[in-house]
Structure formats: C-alpha cells, structure tokens
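Asker: A predicted structure for the sequence below; I have some questions about it.
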Amino acid sequence: MKTPPIYLLPGWLNSDPDHWQSRWETALGHSRVEQSDWEWPRRGDWMARLDEVLLGDARLNETPAVLVAHSLGCQLVASWAAHSQHTARVAGALLVAPPDSEHPQMPPQLHNWRPIARQRLPFPSVAVISTDDPFCAPDRAAEMAAAWGAKLLVAGPLGHLNSASGLGDWPEGQALLAELSQSAGPVHRAGPA
C-alpha cells in the first residue's frame, strides 16, 4: 500500500519555524495547507481552502491523505468534515491540542469558530492533549475527542504542544503519525468524489 500524502494544518497565526509542524515540513517534506489570513481566520474560508487543496491533489484519487492538525487546525478538520462532500480524500487525522474556541476569554479573532463542530469524524483520528494547555482544559479537550470519535492520548504537562513546549522534532508525534498512516485504508467511495 502506498504511503498516504501528509497535510499539515497549522492553527491561528500559523506555525513558527521552531514548531514541530514546521520542522516536519522541512525534514520530512510534508505539505502545509497555507491560508490567506492567519490573523483573522474565517472558518468558511479555511474550510474552502482545505477542500481546494485536497481536490487539487491527484494522488488522493488513489491514496487518501492523512491530516496533521495543531490547535485551530483541529477545529478546521472537525468543521470541514461536517460539511465537505470530499471526506473520502482523507484516511485519518492526528489532532494535536484542540483549543476551546467557545471559551469566553478566547480572542475576538476566533469568535467565528463557535460553536465547535462535534460530529463524529468519518475517518480514524487520534487526539493528543496536554494537562496544562492554556487554551483548553483537559476535560473540554476530552469531550471534543469523544464527540469526534478520536482516540485520546494525554501527553502530560506540555502546554499547548507547540514550539514553547520544547518538543523539537517531536518523535512521539512522528510515531503516532506513522501508526495512523499505516492503519489508514484505501479510498472507499459511495459515489463521485
């Protein structure tokens, strides 16, 4: 079976050069989904962009992608999967540090990410959370993971699982991605993609 293409979905403000997503992009050649506005992320625009990228990749006709989302990227996966007609182009998702965009203290730039999409994802997923994430209490993150049907992994006290967490290349995350990629199945279509 072919190795699935990997798409990196950064969160609000994008992933800085020291972020594990950026390091994976540089070292492993994974593709980052670029958004037109990282500062004022509009949910509909981000969802449309993800659809555009996945539809534009002919490899996904044979081998669906695995999405690697951080922070608001996790909310993007959930919202996109709840609305897109093209979810068969994705075989799985690694969801890292989903934020609580419904929290009253979230910045106003994120208010259009309410309510959080809570439909079950149509592909296998793993959610990795921290016990001291400043953007989401562990119980809220666990609720989201359960609603999405994601396997929940608690990484311990690692903040927002970003560059400030000192993860470097985050080999544990690479191992999770490899496991998810191996278990991802071929494209199954009920109708036209």
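Answerer: Looks like it came in fine.
Asker: Please count neighbours and contacts with C-alpha atoms only from this point.
Answerer: Will do.
Asker: which residues does residue 38 contact?
Answerer: Residue 38 is in contact with 12, 13, 14, counting by Cα atoms under 8 Å, 6 or more residues apart in numbering.
Asker: did I read that right, it in a strand?
Answerer: No - using DSSP: H, G, I helix; E, B strand; the rest coil, the assignment for residue 38 is coil, not a strand.
Asker: Give me the distance between it and residue 9.
Answerer: Noted for residue 38: a distance of 12 Å to residue 9, by Cα to Cα, to the nearest Å.
Asker: One more to weigh against that first structure:
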Amino acid sequence: MTGTSKPTIVIVPGMRDHVEDHWQTILATRLREAGRTVRTVQPLVRNRLSRDAHVANVVEVMARITGPVLIVAHSAGVITTVQWAQWHDANVRGALLAAPPDFETPLPDGYPTLDELETHGWTPVPRKPLPFPSIVAASSNDPLGSPERVAGLALDWGSRLVDLGPVGHLNPASGHGPWLRSEGLVEALEHGWCHMAPRPAS
C-alpha cells in the first residue's frame, strides 16, 4: 500500500443505529456506489450494553483490513471508537465522530442509567488526545449531550469541533435520514484538511 491509497471506510454505529434510513447506512451505500471500500461494524445481538463486546467488534473488523482506514462513528459508536483507540493501534487516517453522547450525565428515560453504563465499562469516558485527526460533529440540541459537554470532549480528544446546529441526535428519531454534509467531512479527513484542535498550555 502506498501513502496515496484510498482508506477503507469503517462505519461504527451506535447501539440502535443500524437501520436502513440512518445516515450511516445511506452514506455507506453512496460510498460503495462511488467505488469505495466500506466495512460496517455489525450491531450486537447479545451483550448490547457491554463496552468490551462493542470494542471487540471493532477489533475484529480492523483485523481484516490491510492499509489505511477512516472511521465514521455515531452516538455510542463514538465512545466505542474512543475506547478502542486507547488500547489498539491501526493505520487510521482520521475519524468523523458524530453526535457523541455524554455517558457521564444522566440520559433521558429509555436509555441506560449511569450505574448501568459504569457497570458495563463505558465510564469513565477516556479523555486522552486521540492518536489520529478527528472531527466531532455536534448538535446544539442533542438530548444525549449538551453542547458544552460535547465541546469539552472534543477539546480533550484534540478534535476539530463542527457545530451542526439544532439537529437533535442526528438520527431518524430526530427527523434525519440522509446527512449529505457527512461526505464533505469524510473528504476533509481523507485529504488532511482537518487540523487538530490546539491543546491548552499545561
């Protein structure tokens, strides 16, 4: 593989994301139609709350890829990606991290509790800078994470923060199917147009 080879796009869905009208599914189809190689981390049938099981799924997909990868993650898939990056190494050219949830603040009814998230290994959320360029795409009215908390995650991870405006959780339940801007953000990462956010002086 050369440094100019096209990266494999790895889609990392959240716990509820792998549905036909989700933007990640639509993006994967569009990229394949354009001749790109796309791999999707399949949703868990068992142990859906297990952080280790979700990370193991990413490890399995990455092990079958030769050459560079570019990650496209949404919701809990963002936290899975960040958790994976703490212990595993791969040739990651960049990561688009869309609508990360705040697992350290109580979530709305119907979502896991703080105790459940802690028990299953999701917290504390890693705050170390990611070892690859990344973009955090944040909603201004995401019910799973306030703009201030998500901005803090982006700063700690060394990510470029992109404000999407009021798009809810950027999922079908929020009224969103296709997300055409995702293709431009993927292109920005692929071509190195994304710059790491400056770290505050220590």
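Answerer: Now that the structure is in, tell me what you want to look at. Given the structure is predicted, the values throughout are model-derived calculations rather than measurements.
Asker: Kindly provide the TM-score of these chains.
Answerer: Once superposed, the chains reach a TM-score of 0.85 (TM-score structural alignment, normalised by the length of structure 1), with 178 aligned residues with a Cα RMSD of 1.8 Å.
Asker: In structure 1, point out the residues matching stretch 69-87 of structure 2.
Answerer: The aligned range for stretch 69-87 of structure 2 in structure 1 is 65-83, by TM-score structural alignment.
Asker: Secondary structure element for whatever residue of structure 1 lines up with residue 60 of structure 2, which one?
Answerer: When structure 1 is aligned by TM-score structural alignment, residue 60 of structure 2 is paired with residue 52. When elements are assigned from DSSP states H and E, residue 52 of structure 1 belongs to helix 43-55.
Asker: what's that helix packed up against?
Answerer: Judged by 3 or more Cα pairs under 8 Å, 6 or more residues apart in numbering; DSSP states H and E, the packing partners of helix 43-55 of structure 1 are helix 72-83.
Asker: by how many degrees do whichever helix or strand comes after the helix it packs on and helix 72-83 diverge?
Answerer: The helix or strand immediately downstream of helix 72-83 of structure 1 is strand 90-96, counting by DSSP H and E. Angle of strand 90-96 of structure 1 versus helix 72-83, following axes from the mean of the first three to the mean of the last three Cα atoms, to 10 degrees, is 150 degrees.
Asker: Give me the range in structure 2 that the helix or strand following strand 90-96 of structure 1 lines up against.
Answerer: Moving toward the C-terminus from strand 90-96 of structure 1, the next helix or strand (DSSP H and E) is strand 125-129. With TM-score structural alignment applied, strand 125-129 of structure 1 matches the range 134-138 in structure 2.
Asker: follow-up on the earlier one: the helix holding residue 52 of structure 1 vs structure 2 - mean distance after superposition?
Answerer: Helix 43-55 of structure 1, aligned to structure 2 and superposed, deviates on average by 1.3 Å (mean Cα distance after the TM-score superposition for structure 1).
Asker: how close does the counterpart of residue 13 of structure 1 in structure 2 sit to residue 48 of structure 2?
Answerer: Aligned by TM-score structural alignment, residue 13 of structure 1 pairs with residue 16 of structure 2. Residue 16 of structure 2 sits 10 Å away from residue 48 of structure 2, going by Cα to Cα.
Asker: Please apply the same query to residue 137 of structure 2.
Answerer: 24 Å.
Asker: With neighbour numbers in mind, choose between the two.
Answerer: Between residue 137 of structure 2 and residue 48, counted using other Cα atoms under 10 Å, the more crowded position is residue 137 (24 against 14).
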